[in-house]
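**Q** Okay, sequence plus prediction incoming.
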Amino acid sequence: MTTIDLSNNNLNGSIPSNFSHLSKFQRLSLENNKLQGSVPTAIWQNMSSYRNKSLIFLLNGNQLSGSLPEEIGFLPNLNRIQIDENQISGTIPKSFANLKSTKHFHMNNNSLSGQIPPELSGLSSALHLLLDNNNLSGYLPPELSQMPSLHILQLDNNNFSRSTIPASYVNMTTLFKLSIRNCSLRGAVPDLSAIPQLTYLDLSWNQLEGPIPSKKLSDNMTTIDLSNNNLNGSIPSNFSHLSKFQRLSLENNKLQGSVPTAIWQNMSSYRNKSLILNFQNNSLTELSDAISIPANVTVLLYGNPVCSSNRQTNIFNLCEPKNILPASGNSPNSNKSCGCRADLGFEYNKLSPTSCSCAIPIGIGLRLKSPGISDFRPYRDDLEVFLTNRLNLFLYQLYIDSFIWEEGRRLRMYLKLFPSNTSLFNVSEILQIRDIFSQWEITLPGIFGPYELLNFTLGPYANVIPTTSASGLSKVEVVGIVFGACLGAAFITAVITVFIMRKLSRNQKVPKRRLLSKNLIKVDGVKDFKFEEMALATSNFSNSTQVGEGGYGKVYKGVLADGTLVAIKRAQEGSLQGSKEFFTEIQLLSRLHHRNLVSLVGYCNEEDEQMLVYEFIPNGTLGDHLLGRSKEPMNFSVRLRIALDSAKGILYLHTEANPPIFHRDIKASNILLDSKLVAKVADFGLSRLAPVPDIEGTTPDYVSTVVKGTPGYLDPEYFLTHMLTDKSDVYSLGVVFLELLTGMKPIMHGKNIVREVNSTYQSGNIFSIIDGRMGAYPSECVEKFISLALKCCQDETKMRPSMSEVVRELEVIWRMTPEVDATPSDSIVAESHYTATTTSSSSVTGNPYMSFDVSCNSPSSLSPR
């Protein structure tokens, strides 16, 4: 036996030790399971004498504990060891210094402790040393600079207390990436200008002191993060030649002087889409030429004296507090353009030179574990060209369907590979592509760092493609299989075609309503209920169980057979929510999981019935509360909390859902409140996936679509142009904010809430329209909340904040609100008690809209890891 591959199988229990006798053993792949216990010593004891050309051990993504066996260090032919994302403790064995042939050491995200052994300097073949997110301590070994081939040294989130960065590290001439973030480092920032290929430097969240070195850096540099240190002196101007530069983060230091305009002088001619210069919270006093800042450069100056200077009135837009999040993207395929049968696995390949090309793709999940970039978008084309060349595919055969930054600054992406000039891959093509990825036959350019294969999704091909052999195969056997597969490819393709044609024939005989349920994606935790179960849960849809009604039909409170309380949304005949909306909501909600989004339990689609089954949210809708249908009025802190919860739910849709989603129908009646008044966004029937890239790979900012939504909440620019964007949701949420503050309806007696509040705000009489049922409130906080709401409701899309900026501002207001000292996501909403300085109760009753004399506190300082 040469190979055991049991990865991605949900296996549990411990790793058996019965592999040690296998004299031809080369690869053990157990990653991404639920294995527990320690790494058995017996596996490695006899392998040091084997004459294997290469050994690979993949144990990452489990729940392994205990220490690392010393015996691993005596495997002369070990090529790769991946034990990351476990709970392994203890020290790094000094015996690892013997692994002269090992190229990849992925030991991050564990509980390793103690000193990094200086003996590791003898690892002559090591390319990647990933030890971040452990409990390592002691000093940084200067000897690591002697590693002759090292490309990535990543040590973030350890505790090298009082250690400095060794001066010898400037001699690591092969280094692409150096990341020692949040490690309690002291001393000066080293001069790294002698490292010719350095692309990424992160020394943030330490206690580094002194000036920033001013020598010319590598032309390949994309990212420099020196934020949250104690650096002083001025900002050097040695960044102006960096044509690939994406981000310079120097916030939260003690830098003085002026902002050097030379940094961006040449940026307008560079191919990068953006450059972020974050200088917030320093002591900068001057910016000589704000007008010269190119459109693709973002300069952040909040918290500097230059922002309070009366002479610098032209930099107001640079002085607002912002938190720039890593950009993620997606490019979902549209099946409807050519009528591709999604239920059979076909998708529309928009890039194909053949019009209306419907084919069954292969899906591949990849993670770049330590990329040397901050923004993937400018490098997307480079990766596509590189992968298609290595796979011997045409460029139009590859979609990077989505990508998202994960914790630890890793980049997860999902690829779709389409067959060329046909609708199906043959067996040999699929086997070849799978082997290339699983055997790491693709060596990515250094800028992308190491990668791991997360999944290889065969879809309909799974019925004719064998799984990876657990017994292992010799080269002769592999050649034989591939040769046989090539001979049988035409036959297999014919079999698949006949299978599909028969299924099409059968489906034509099935009633339309029932066909839909057959096409639904099956997802764990989402149940397909029978009509009888729904009738039993609601006492045959008794009026006594009805809790709501809308254009789609009625909502019932139900009790499932296991006692679970649910809300059942039952569509009526001819309802506004048709089959498309029904299917959309199931597809979207089945893969969305966030505390501020309502959870889908299941659905029912039979007996000419369409029903969606949700978790039951006991406190009804925000709309009901604002209309006075609740027993207790909501005070300011409760309303602010609801606003923040709602914004967080929508931010998840825009930035973390994969692919991202535009809700398209944000309104008070689609925001539900649970028993603790935690807000949950609901109703995704009108939602749309974020836009598809065009033929050149550029992703537009909008989806062109028929206008749908609710009057009063509709984005006016979307209404006029039919261009739906993420800012359309921002507008709708802004209207909800105005409702929270005023208690008014979006449209009432022909008056529009946005225009009414805007007019009152401009007149300086804003407190006259604050909802009197809110009771006492801090006037400064209310003013900031109103200002944010009106920014969200700007007519022009580009003038509105992003949802991440909305959340950020709401969090600032939350921390400023008196009696609120807990993080909103963790606290239980309680009635806040404001202390009024007014002594006469008659003054309150005489003007119920007047705020008590309560001012906002200064926001607390946060230091997230």
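**A** Everything's here; your move.

**Q** from here on, contacts and neighbour counts on C-alpha atoms
**A** OK.

**Q** Just give me the neighbour total for the residue nearest to Tyr169 when sequence neighbours are not counted.
**A** Distances taken as C-alpha to C-alpha, 6 or more residues apart in numbering place Ser145 nearest to Tyr169, at 5.2 Å, with adjacent residues excluded. Per other C-alpha atoms under 10 Å, the neighbour tally for Ser145 reads 19.

**Q** right, and Ser145 touches Ser121 too?
**A** Yes: counting by C-alpha atoms under 8 Å, Ser121 is a contact partner of Ser145 at 7.1 Å.

**Q** gap between stretch 404-417 and the chain center?
**A** 8 Å (C-alpha atoms, centre = their mean, to the nearest Å).

**Q** another one to put next to it:
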Amino acid sequence: MATFGRFRCAAILLLVLCILHVDVVRGQITHPTEVSALNAVRGRLIDPMYKLKKWNRGDPCTSNWTGVICHKIPNDAYLHVTELELFNMNLSGTLAPEVGLLSQLNKLDFMWNNLTGNIPKEIGNITTLTLITLNGNQLSGSLPDEIGYLQKLNRLQIDQNQISGPIPKSFGNLTSMKHFHMNNNSLSGRIPPELFRLPVLLHLLVDTNNLSGPLPPELAETRSLKILQADNNNFSGSSIPAVYNNIRTLLKLSLRNCSLQGVIPDLSGIPDLGYLDLSWNQLTGSIPTNKLASNVTKIDLSHNFLNGTIPANFSGLPNLQFLSFEANNLSGAVPSTIWSGITFTGNRSLLLDFQNNSLDTIPDAFEPPKAVTLLLSGNRVCDTSNPARAAGLCQPTSVNDAPSGHGPQVNLNCAPCPTDRNYEYNPSSPIPCFCAVPLGVGFRLKSPGIADFRSYKEAFEIDSTSVLDLSVYQLYIEQYTWEAGPRLNMHLKLFPNNTNLFTISEVMRLRQLLAGWQITLSDIFGPYELLNFTLGSYGDDFPTVVSSGLNKGALAGILAGTIIAAIAVSVVSTLFIVRRRSKRRTVSRRSY
């Protein structure tokens, strides 16, 4: 009877463990609906580089499917796909509507591929979405109205595609939206006034589209807009309304090449305005005389029909880097005090482009500092009898992008690093000639609020390493180049902290911060995009570091399942052994 009691207790214990094990085992697999959705997505994609070869075997969340990030949802037995990170993988094909079945997805990232076709309206079913990045593809068709009902969405990047049609009015429902990047498409119609009622909108980029009409008067109601960029469109008819002064936190206003008409409003009441570009429009009248915000870095009013004189309000702006009135109808004297209040140290410079106007006078004792570049070609002041020509101010000059640059060079006295890995010397390291293996990062500022990076380089290094939890010397800016936009492309290298190698956990942490848009730079640098994350030698040691991931909760569940399974197997083995021994004792007793 005692033996039977032990068997019964063991059996009950085994049953309980098995029930627990079944529940945990269910927690080790991806929800079946999401598995089907991923298979449908895979079926529509063309993968010439075999980046998705792991998608053909095992479970998405536990078998390291490339780019699939999963979490364990509380009170849910399954693992759920929360992120798809498939950027820059040379994928083509179309985006399957079944993507809308990924009900717990937070981030959908297919940027910098070659996808074609429409953006599926089913994306609007994923109410958990906070980030959609589809920029840099060949997507066409119109924007789905359904996206306008994603209440948690805070960033939409569909720039550099072939999307046409109007911007949906439903986008005015995106009350969590901070970043609209819709430039370089074929969007048409007017900008919906509903967009300017969004409570936390920071960036609106719609340049290089086919938009038309005036800016909506509802723009006056927006209090949180920091960057409005609608350049290279075909806005026409109405002038820019003076109600812009109600936008208290506007940082960057860029409406270039939009066929805007009328006078320039007084923008002096915007306390944080740092970047103003109204070039290549049809603006008329005189330039407002009130002084702009002291943190302004760039003012471009070129290629309009402005008349009158250059007012004195552009003097005493301590952060000014670029001021252009090129190709207008301005007359009178060339101002001689614009550079007052600016401290020219290090690489600090100022470009003043006044070419192709009707300026006719230069004041006496006119001596710009060496750091100031003044361009006067095409003005009356440059006739042969004027000393301005002798001073070299009247040579025709094409104003190109701001200077590009590179980081400090390695000390030539250092001996070569070992060659068994991709060792390099970090020129910024406090330890001379210290060899380490860096991570490579392709990084681009999509809409910086500066015209010249050189004087902001140190601030960027401090800002970016702070949010990455690195020491400043661990970041090496190998090269930076201005691109059309303007956008600032950087080649960065991240070095270990006084060690030769990063740990696997540190590699994963840094990639997740960068690829998951989890770092926030200062407003002056604007939004960024990750172009690539190069493992180098780390790819040999950690081949799955960029494939997929489970958060700690999910890993803990799997570990618990493994432990319970081991206990269950142990109990079964014990019962089997006890049962065999019991039978032997029974047979032995009967033989007597």
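**A** Nice, thanks for sending it over. Because the structure is a prediction, the values reported are computed rather than measured.

**Q** TM-score, when you put one on top of the other?
**A** Here the TM-score for the pair of chains, by TM-score structural alignment, normalised by the length of the second structure, is 0.77; 476 aligned residues with a C-alpha RMSD of 2.1 Å.

**Q** Would you mind listing the residues touching both of Ser145 and Ser121 of the first structure?
**A** Overlap of the contact sets of Ser145 of the first structure and Ser121 (by C-alpha atoms under 8 Å, 6 or more residues apart in numbering) is empty.

**Q** re earlier: what's the counterpart of the residue nearest to Tyr169 of the first structure in the second structure?
**A** When the second structure is aligned by TM-score structural alignment, Ser145 of the first structure is paired with Ala220.

**Q** Assess the claim that its match and Leu250 are in contact.
**A** No: with contact defined as C-alpha under 8 Å, Ala220 of the second structure does not count as touching Leu250 (11.5 Å).

**Q** how about the strands in the stretch 401-550 of the first structure?
**A** Assigned by DSSP state E, counting those that start in this stretch, the strands in the stretch 401-550 of the first structure fall at 410-417, 451-457, 527-529, 546-550.

**Q** average gap between the longest one and the second structure?
**A** Which is strand 410-417 of the first structure. In the superposition against the second structure, strand 410-417 of the first structure averages 0.9 Å from its aligned positions (mean C-alpha distance after the TM-score superposition for the first structure).

**Q** next one: the second one
**A** In the superposition with the second structure, the aligned residues lie an average of 0.8 Å away from strand 451-457 of the first structure, counting by mean C-alpha distance after the TM-score superposition for the first structure.

**Q** counterpart of Phe394 of the first structure in the second structure?
**A** Applying TM-score structural alignment, one finds that Phe394 of the first structure aligns to Ser471 in the second structure.

**Q** For that match, give me its contacts.
**A** Listed by C-alpha under 8 Å, 6+ apart, the contact partners of Ser471 of the second structure are Thr465, Asn497.

**Q** hmm, 7 Å instead?
**A** For Ser471 of the second structure, the contacting residues are Thr465, by C-alpha atoms under 7 Å, 6 or more residues apart in numbering.

**Q** what do you get for the one 10 residues further on?
**A** Remark: with contacts taken as C-alpha under 7 Å, 6+ apart, Thr481 of the second structure is in contact with Ser404, Gly405, Leu488, Asn489, Met490.

**Q** can you check His128 of the first structure too?
**A** Lys103, His104, Phe105, Leu150, His151, Ile152, Leu153.

**Q** if we can go back for a sec, where does the match of Ser145 of the first structure land in three-state SS?
**A** Recorded secondary structure, Ala220 of the second structure: helix (DSSP: H, G, I helix; E, B strand; the rest coil).

**Q** I'd guessed Leu153 of the second structure sits against Thr130; true?
**A** Yes: assessed by C-alpha atoms under 7 Å, Leu153 of the second structure is found in contact with Thr130 at 3.9 Å.

**Q** Compare these two (neighbour count), which wins?
**A** Ranked by neighbour count (other C-alpha under 10 Å), Leu153 of the second structure and Thr130 place Leu153 first, with 24 against 19.

**Q** Map the more buried one across to the first structure for me.
**A** Taking TM-score structural alignment, the alignment pairs Leu153 of the second structure with Leu78 from the first structure.

**Q** if I pick that match, what's in contact with it?
**A** So Leu78 of the first structure contacts Ser54, Leu55, Ile56, Leu99, Ser101, Thr102 (C-alpha under 7 Å, 6+ apart).

**Q** can you rerun that using 6 Å?
**A** By C-alpha atoms under 6 Å, 6 or more residues apart in numbering, the contact set of Leu78 of the first structure is Ser54, Leu55, Thr102.

**Q** How about Asp277 of the second structure?
**A** Ser254, Arg256, Ile299, Asp300.

**Q** if I pick the aligned residue in the first structure for the first one, what's in contact with it?
**A** Here Ser254 of the second structure is matched to Ser179 in the first structure, going by TM-score structural alignment. Residues in contact with Ser179 of the first structure, defined by C-alpha under 6 Å, 6+ apart, are Gln154, Leu201, Asp202.

**Q** any idea how far Ile240 of the second structure is from the match of Ser145 of the first structure?
**A** Going from Ala220 of the second structure to Ile240 of the second structure by C-alpha to C-alpha, to the nearest Å gives 11 Å.

**Q** Check the gap between the match of Ser254 of the second structure and Gly66 of the first structure for me.
**A** In terms of C-alpha to C-alpha, Ser179 of the first structure sits 27 Å off from Gly66 of the first structure.

**Q** cool, and Ser125 of the first structure?
**A** Ser125 of the first structure is 27 Å from Gly66 of the first structure, where distance means C-alpha to C-alpha.

**Q** what do you get for Phe105 of the first structure?
**A** For Phe105 of the first structure, the distance to Gly66 of the first structure - C-alpha to C-alpha - is 18 Å.

**Q** ok, longest helix in the second structure?
**A** helix 552-591 (DSSP state H).

**Q** Please point out which parts of that one sit buried.
**A** Using 16 or more other C-alpha atoms under 10 Å as the test for burial, helix 552-591 of the second structure gives 554-555, 557-558, 560-562, 564-565, 567-568, 571, 575.

**Q** just the helices in the stretch 351-500 of the first structure please.
**A** For the stretch 351-500 of the first structure, the helices defined by DSSP state H, counting those that start in this stretch cover 380-391, 427-438, 475-507.
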